[in-house]
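Chemist: pasting the structure only:
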């Protein structure tokens, strides 16, 4: 390792003290490799927000408390007070009322991918949550089906997991 990786010179001797040694980590050092030598920020234009009148919500997918990446360790989410449920959609209370959706009612969720395909989830639980009007949230990977291969950010080339336009209606399942 000493021959191949910068920072590992004389490694075997340096790791012997009781607390080991510290490797250099550029993110931790107060040196910024920018033309000015200081932090430089830029702002991206925010995405278009749908009008509340057209019935579309902007859905973000997220992880629950007991989840690491896509490994799910329990169906509880103590961050948001959700117990024994992996299929909620968190919505603003006014948005649920405007759609005739009661608390904990079953709903169907539909998105339309940039490639024109319609994608659906059926029988999710609508939970009222303190979110801005016009937005919603739910867990990944369960909601990933709403995101098509064509749905990615032109700026970052990443899937639009925080900007999925959906329609939520009372479920046909009752």
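Modeler: Thanks, I have the structure now. Note that this is a predicted model, so its numbers are computed, not measured.
Chemist: from here on, just use CA atoms for contacts and neighbour counts.
Modeler: Fine.
Chemist: which helices and strands does the top strand by length along the chain pack with?
Modeler: For the chain, the strand that runs over the most residues, judged by DSSP state E, is strand 118-128. Strand 118-128 sits against strand 88-91, helix 93-98, strand 106-112, with contacts defined as 3 or more Cα pairs under 8 Å, 6 or more residues apart in numbering; DSSP states H and E.
Chemist: contacts for the first one, please.
Modeler: Contacts with strand 88-91, where a contact means Cα atoms under 8 Å, 6 or more residues apart in numbering, come from 124-131, 135-139.
Chemist: what subset of the residues you listed is buried?
Modeler: The neighbour count (16 or more other Cα atoms under 10 Å) marks 124, 125, 126, 127, 128, 135, 136, 137, 138, 139 as buried among the contacts of strand 88-91.
Chemist: looking at these, which is nearest residue 162?
Modeler: The closest of the buried ones among the contacts of strand 88-91 to residue 162 turns out to be residue 137 (Cα to Cα; 8.7 Å).
Chemist: helices or strands next to the helix or strand where the closest one lies in the packing?
Modeler: Assigned by DSSP states H and E, residue 137 belongs to strand 135-139. When contacts are defined as 3+ Cα pairs under 8 Å, 6+ apart, strand 135-139 sits against strand 57-62, strand 88-91.
Chemist: returning to what we had before: just the helices and strands packed on strand 118-128: most buried one?
Modeler: Ranked by average neighbour count under the criterion mean count of other Cα atoms under 10 Å, the helices and strands packed on strand 118-128 are headed by strand 88-91 at a mean of 24.
Chemist: let's bring in a second one:
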């Protein structure tokens, strides 16, 4: 059906018989010529949006709360295929179990946290408690937790154009 529907994919219709790899027609450019009136590529600048994070009080926490707001990305462990978990830890990232948050050490210290401390991670619809902080190679201002477990704490906004949930940039409050 793909071969009959999508221009350039005709060769996929015979791949079971031929076993031949193929490229999609018209996708590889050997000369810098494009199908435009000038023959040149048409480029445009996409402005980078100014992204901000909410404050701890915007999460409804008391002003006396000690913590930090970070951008949470969700990810799989190395021993996970989609939502099937084969091992509890992720040895590549040094995360010993699935109830932990990978943080940059400087972020943790700025909030007076220490490695292996247990904290609460609050999203826009729920929280996980007793989450262990693990220091790791992650960009300052960001953190990582495993899905699907962490998905219960937030309702990710859906992009208007593509319909994809924003599971890679979710603000969370981390506090004790």
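Modeler: Cool, got the structure. Everything numeric in this text was worked out from a predicted model, so none of it was measured.
Chemist: rewinding a little: nearest to residue 27 of structure 1, of the helices and strands packed on strand 118-128 of structure 1?
Modeler: strand 88-91 (35.3 Å).
Chemist: mean deviation of the closest one from structure 2?
Modeler: Compared with structure 2 after fitting, strand 88-91 of structure 1 has a mean deviation of 0.8 Å; criterion: mean Cα distance after the TM-score superposition for structure 1.
Chemist: hmm, back to that, between the contacts of strand 88-91 of structure 1, which sits nearest residue 13 of structure 1?
Modeler: So of those, ranked by how close each gets to residue 13 of structure 1 (Cα to Cα), first place is residue 139, at 47.0 Å.
Chemist: the closest one -> structure 2?
Modeler: Aligning on TM-score structural alignment places residue 139 of structure 1 opposite residue 146 in structure 2.
Chemist: that match: what's it in contact with?
Modeler: 74, 75, 76, 77, 98.
Chemist: and the fourth one, how many neighbours?
Modeler: Residue 77 of structure 2 has 24 neighbouring residues, counting by other Cα atoms under 10 Å.
Chemist: what's the answer for the second one, then?
Modeler: A count of neighbours around residue 75 of structure 2, defined by other Cα under 10 Å, yields 16.
Chemist: picking that back up, mind putting the helices and strands packed on strand 118-128 of structure 1 in JSON lines, distance to residue 33 of structure 1 included?
Modeler: Shown next, in JSON lines, are these (distance: least, Cα to Cα, whole Å):
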{"stretch": "strand 88-91", "distance to residue 33 of structure 1": "41"}
{"stretch": "helix 93-98", "distance to residue 33 of structure 1": "46"}
{"stretch": "strand 106-112", "distance to residue 33 of structure 1": "42"}
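Chemist: in stretch 48-66 of structure 1, what's buried?
Modeler: For stretch 48-66 of structure 1, by 16+ other Cα under 10 Å, it's 55, 56, 57, 58, 59, 60, 61, 62, 63, 64, 65.
Chemist: of all those residues, which two lie farthest apart?
Modeler: The most widely separated members of the buried residues of stretch 48-66 of structure 1, counting by Cα to Cα, are 55 and 65 (29.6 Å).
Chemist: the helices and strands packed on strand 135-139 of structure 1: which one's closest to residue 157 of structure 1?
Modeler: Residue 157 of structure 1 lies closest, by Cα to Cα, to one member of these: strand 57-62, at 16.8 Å.
Chemist: what ranges do the strands span in structure 2?
Modeler: 67-75, 80-81, 84-85, 100-103, 118-122, 127-135, 142-146, 170-175.
Chemist: for those, give me a markdown table that also has distance to residue 34 of structure 2.
Modeler: As requested, these are arranged in a markdown table below (distance: least, Cα to Cα, whole Å):
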| stretch | distance to residue 34 of structure 2 |
| --- | --- |
| strand 67-75 | 37 |
| strand 80-81 | 40 |
| strand 84-85 | 45 |
| strand 100-103 | 45 |
| strand 118-122 | 49 |
| strand 127-135 | 48 |
| strand 142-146 | 40 |
| strand 170-175 | 39 |
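Chemist: tell me which of those sits nearest to residue 1 of structure 2.
Modeler: Per Cα to Cα, nearest to residue 1 of structure 2 of the strands of structure 2: strand 80-81, 27.7 Å.
Chemist: in structure 1, what stretch matches the closest one?
Modeler: With TM-score structural alignment as the criterion, strand 80-81 of structure 2 aligns to 67-68.
Chemist: how much does the matching stretch stray from structure 2?
Modeler: Looks like 1.4 Å for stretch 67-68 of structure 1 (mean Cα distance after the TM-score superposition for structure 1).
Chemist: so which residues make contact with that stretch?
Modeler: 73, 74.
Chemist: can you do 7 Å?
Modeler: residue 73 (Cα atoms under 7 Å, 6 or more residues apart in numbering).
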